[in-house]
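Undergrad: sequence? don't have it. structure:
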């Protein structure tokens, strides 16, 4: 079902059996394949391909030239930078059919993926993590982690608002406090 308040550019193509939420904007040359669910107030930029069987949560922004394959789930408020890549199999070969080997990729709430980053299938990106432009993610990413490099390594922590945290682990924008717990970071609820 497509919401009456969704905007779909006339050059885009939406397959049958897709759900598109209120206030979502789908721009030029987008293809949404069957059984794909797009939440409310999302933006899909030019030349995005989503599906089949992809879920995009409320408030997500998917920039130009991104392909979201079967098995990709974006929770709410995820940002996918231009031309970032989601792989769908680990060992692709043109002459070997591997459609039954697609890996599941979960991108949790509030995560940001930079331009031209690559997310290898089968991994989970934690809540509010930030993947630097051009990074290659080859393993699970903790909540709030700032990841960069090839392969991506944690180089720091970021807050829910996306600001880099100093050693004091206090967000310079909001004043929220965080605490390390081993290799993880958590928000301190006051």
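TA: Structure's in. What do you need? This is a predicted model, so every value here is computed, not measured. Numbering: from 1, shown residues only.
Undergrad: CA only for contacts and neighbour counts going forward, please
TA: Will do.
Undergrad: OK, contacts around residue 53?
TA: 33-37, 69-71 (Cα atoms under 8 Å, 6 or more residues apart in numbering).
Undergrad: wait, which of these is closest to residue 108?
TA: Within these, the smallest distance to residue 108 is 13.7 Å, found for residue 71 (Cα to Cα).
Undergrad: identify the residue spatially nearest to that closest one, adjacent ones excluded.
TA: Distances taken as Cα to Cα, 6 or more residues apart in numbering place residue 104 nearest to residue 71, at 4.4 Å, with adjacent residues excluded.
Undergrad: so that neighbour sits against residue 68, correct?
TA: No - with contact taken as Cα atoms under 8 Å, residue 104 and residue 68 are classed as non-touching, separated by 11.3 Å.
Undergrad: so between those two, which is more surrounded?
TA: In terms of neighbours (other Cα atoms under 10 Å), residue 68 is the more surrounded of residue 104 and residue 68; the figures are 25 against 18.
Undergrad: chain neighbours aside, what residue packs nearest to that one?
TA: According to Cα to Cα, 6+ apart, the nearest residue to residue 68 is residue 50 (4.6 Å).
Undergrad: thought the one you found was touching residue 36?
TA: Yes - with contact defined as Cα under 8 Å, residue 50 counts as touching residue 36 (7.1 Å).
Undergrad: looking at those two, which is more packed in?
TA: Neighbours of residue 50 and residue 36, each counted by other Cα under 10 Å, are more numerous for residue 50; the result is 27 against 21.
Undergrad: return the distance of the more buried one relative to residue 144.
TA: For residue 50, the distance to residue 144 (Cα to Cα, to the nearest Å) stands at 26 Å.
Undergrad: could you measure residue 157 against residue 79, distance?
TA: 17 Å.
Undergrad: next: residue 61.
TA: 5 Å.
Undergrad: ok, residue 24 - contacts?
TA: Taking Cα under 8 Å, 6+ apart as the criterion, residue 24 is in contact with 5-7, 38-43.
Undergrad: this is the other structure I want to compare:
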């Protein structure tokens, strides 16, 4: 069944968006909202829902996702790969730029339970050329900016897995690493080149180092990094912001 879907998805790749959307609705049973545009991209999932006004650019590939959920007003740029997983949930108003590799290992040899889910909160931004492994659960809170280039998230270490989470309104710099079982709190800035090896609690913090730790509170000038709207083209994506303690 999956191979047949792959063949049909590749055959309709050059179709105009309006025909491609119709084909996915009728023959694949996908639930696709109004004013959705799909470029030269293929979507091969067991189940798929796409919200209104979402735009999927060229050369993106969704493959072997069991339950793919893409919200409204989402932008998927160019040449992103999103493979596998029990659930891929891309929240409303997210923006995934280009050349990102986001995957869950298919049929992994894992000791114990694992939860292959990718959850991207509303307004999350993932920029360029990042690698995210969600063999176990990866959660981004609302309005996370996974910025710069060449960052990695790993949820597996040979046969062991553990989830990774990034709290809402965090700003993550370039070339950072998250190991299995690590996390950071809310309204934090993670400095360029950091390696997160454990759970780091707290809010409104600057986190940095190898291994990373909370160094100081965010000053007033730095708070713009975690409060500025991730999608300024849309209104009201961050909600009410709490007051710094």
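TA: Received, thanks. For clarity, every value in this text was computed on a predicted model and none was experimentally measured.
Undergrad: where along the second structure do the helices fall?
TA: According to DSSP state H, the second structure carries its helices in the segments 2-11, 17-23, 224-227.
Undergrad: and those as CSV, adding distance to residue 177 of the second structure?
TA: Formatted as CSV, the entries for those read as follows, by distance: least, Cα to Cα, whole Å:
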stretch, distance to residue 177 of the second structure
helix 2-11, 33
helix 17-23, 37
helix 224-227, 20
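Undergrad: out of those, flag the one nearest residue 179 of the second structure.
TA: Nearest to residue 179 of the second structure among the helices of the second structure is helix 224-227 (22.8 Å), distances taken as Cα to Cα.
Undergrad: neighbours around the corresponding residue of the first structure for residue 70 of the second structure, how many?
TA: In the first structure, the residue matched to residue 70 of the second structure (TM-score structural alignment) is residue 20. Number of residues near residue 20 of the first structure (other Cα under 10 Å) recorded here: 27.
Undergrad: again with residue 210 of the second structure
TA: Tallying neighbours of residue 210 of the second structure according to other Cα under 10 Å, which is how burial is gauged here, yields 12.
Undergrad: so what does it match up with in the first structure?
TA: So, by TM-score structural alignment, residue 210 of the second structure is matched to residue 150.
Undergrad: which residues does its match contact?
TA: By Cα under 8 Å, 6+ apart, the contact set of residue 150 of the first structure is 135-137.
Undergrad: out of the residues you listed, who has the most neighbours?
TA: By neighbour count, taken as other Cα under 10 Å, the most surrounded of the contacts of residue 150 of the first structure turns out to be residue 137 (25 neighbours).
Undergrad: distance check, the alignment partner in the second structure of that residue against residue 78 of the second structure.
TA: In the second structure, the residue equivalent to residue 137 of the first structure is residue 196, according to TM-score structural alignment. Taking Cα to Cα as the measure, residue 196 of the second structure falls 28 Å from residue 78 of the second structure.
Undergrad: then residue 167 of the second structure?
TA: Going from residue 167 of the second structure to residue 78 of the second structure by Cα to Cα gives 26 Å.
Undergrad: return the residue of the first structure aligned against residue 130 of the second structure.
TA: When the structures are aligned by TM-score structural alignment, the residue of the first structure matched to residue 130 of the second structure is residue 66.
Undergrad: so who does its match touch?
TA: The contact partners of residue 66 of the first structure, by Cα under 8 Å, 6+ apart, come to 47-49, 80, 82-85.
Undergrad: just give me which of those residues are shared by the second structure.
TA: Among the contacts of residue 66 of the first structure, the contacts conserved in the second structure (both residues aligned by TM-score structural alignment, their matches' Cα atoms under 8 Å) are 47-49, 82-85.
Undergrad: gap between the equivalent of the residue nearest to residue 68 of the first structure over in the second structure and residue 153 of the second structure?
TA: Aligned against the second structure by TM-score structural alignment, residue 50 of the first structure finds its counterpart in residue 102. Distance, residue 102 of the second structure to residue 153 of the second structure, using Cα to Cα: 9 Å.
Undergrad: same check, this time on residue 87 of the second structure
TA: For residue 87 of the second structure, the distance to residue 153 of the second structure equals 17 Å [Cα to Cα].
Undergrad: likewise for residue 226 of the second structure?
TA: The value you get for residue 226 of the second structure to residue 153 of the second structure, if Cα to Cα is used, is 20 Å.
Undergrad: check contacts around the aligned partner of residue 111 of the first structure in the second structure.
TA: Structural correspondence for residue 111 of the first structure with respect to the second structure (TM-score structural alignment): residue 170. Shown in contact with residue 170 of the second structure (Cα under 8 Å, 6+ apart): 143-145, 185-190, 226.
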